[in-house]
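[1] I'll drop the sequence and a predicted model, then ask my questions.
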Amino acid sequence: MKLYVLITALLGLTLFTPSYAAADEKPIYTSWRNNIAVGGYDTVSFFVGTPQLGKSEFSAQYKGATWHFQTEANRDLFLANPTAFAPQYGGYCAWAIARGKLAKGSPKHWYVENGRLYLNFNDRIRDRWLADKESFIEMADERWPDILE
């Protein structure tokens, strides 16, 4: 019984630990359950300060992932210039990229700087990112996209 409890506890810990991806990852982070970028959030909505979940009826394909948008107008804005609205580092955690790792980025832990959207794994990591974001951006820019290889 004690072994069962120990194994269950260890498995539970892994569910709440950043999962670092292996090499040869996709250029856009998506969940293993689906191929939807940014957790289904409308990336255009981050730039007006109110991130909103997109709708599947307003979707688009970009870099092998499906992107959802709140409105047809937002989808059209994205398609006109996807690099202006797609999160940096393919939506992987910006802090992890700066540290030479791959981890999922979360649309719930985001930051826009100089017209660029950055995602982080969680609030704690986002706080670390914000403490020295200029240095982290420089380090992450140097590693991206080579870190995917």
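    Looks like it came in fine.

[2] Going by C-alpha atoms from here, please, whenever you check contacts or count neighbours.
    Fine.

[3] got the residue ranges for the helices in the protein?
    Assigned by DSSP state H, the helices in the chain fall at 2-15, 72-80, 82-85, 94-98, 123-131, 133-143.

[4] Switch the ones you listed over to CSV; also include distance to I36.
    As requested, those are arranged in CSV below (distance: least, C-alpha to C-alpha, whole Å):
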stretch, distance to I36
helix 2-15, 20
helix 72-80, 14
helix 82-85, 15
helix 94-98, 19
helix 123-131, 22
helix 133-143, 23
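
[5] Buried deepest among those helices, which one?
    helix 94-98 (a mean of 26; mean count of other C-alpha atoms under 10 Å).

[6] just checking, what packs against that one?
    Helix 94-98 sits against strand 116-120, helix 123-131, helix 133-143, with contacts defined as 3 or more C-alpha pairs under 8 Å, 6 or more residues apart in numbering; DSSP states H and E.

[7] Okay, one more to line up with it:
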Amino acid sequence: MTTLSRRTLLALPLAIGAAAALRAGPAQADADPVYTGRFSSLALGGYDAVAYFREGRPVEGVRAHEVEWNGATWRFASADNRAAFEADPQAYAPQYGGYCAWATAEGYRAPGNPDYWRIVDGKLYVNFDGNVQRRWEADIPGFVARADANWPRILAD
């Protein structure tokens, strides 16, 4: 039988709590429909949702071109991009409120990172990081179908 040191026994509750927090996803307790981070109201970390479609890359938005939508502040690089978003926010907003698409497919919320994105079938998806995005890209149609099915329940949590 293996004996555990006093230090290991004292650290065990911390390790168990950290593992549970990671599995639940950092944003699980936050019932917001749009991921904004813990101390922010900015959707997509302040990046311009329209620019992903028009420029094919993340572009930081500016305070001068802000709009409130779906409980979050959205920033845009130009008045034209802001106007396009205001005319049809559903066309530009990231799926699952900007939470990680892979985590949503797995049944929980985790932060989406605006640097790890992809447009699929005219919709913007973001993921937590590069490793997660590579996992998601292995079966995008399957993960999208699972995430679409999970999102209403996750949003209600």
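    Ah, there it is. All of these numbers come straight from a predicted model, not from anything done at the bench.

[8] Out of the helices and strands packed on helix 94-98 of the first structure, which gets nearest to Y62 of the first structure?
    Minimum separation from Y62 of the first structure across those (C-alpha to C-alpha) falls at strand 116-120, 16.4 Å.

[9] Quick check: buried residues in the closest one?
    Neighbour counts over strand 116-120 of the first structure (16 or more other C-alpha atoms under 10 Å) mark 117-120 as buried.

[10] Distance to S31 of the first structure for those - can I get that in JSON lines?
    Output for the buried residues of strand 116-120 of the first structure, formatted as JSON lines (distance: C-alpha to C-alpha, whole Å):
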{"residue": "L117", "distance to S31 of the first structure": "19"}
{"residue": "Y118", "distance to S31 of the first structure": "17"}
{"residue": "L119", "distance to S31 of the first structure": "14"}
{"residue": "N120", "distance to S31 of the first structure": "15"}
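
[11] Grab the nearest non-local neighbour of the alignment partner in the first structure of T104 of the second structure.
    Under the alignment (TM-score structural alignment), T104 of the second structure pairs with I97 in the first structure. Sequence neighbours aside, A140 is the residue nearest to I97 of the first structure in space, at 5.2 Å (criterion: C-alpha to C-alpha, 6 or more residues apart in numbering).

[12] Next up, the contacts around the alignment partner in the second structure of the one you found.
    Residue correspondence to the second structure (TM-score structural alignment): A140 of the first structure is matched to A147. Taking C-alpha atoms under 8 Å, 6 or more residues apart in numbering as the criterion, A147 of the second structure is in contact with 101-107.

[13] separation between A147 of the second structure and R134 of the second structure?
    Using C-alpha to C-alpha, to the nearest Å, A147 of the second structure is found at 16 Å from R134 of the second structure.

[14] Out of the helices of the first structure, which is closest to K108 of the first structure?
    Of all the helices of the first structure, helix 123-131 comes closest under C-alpha to C-alpha, at 8.4 Å.
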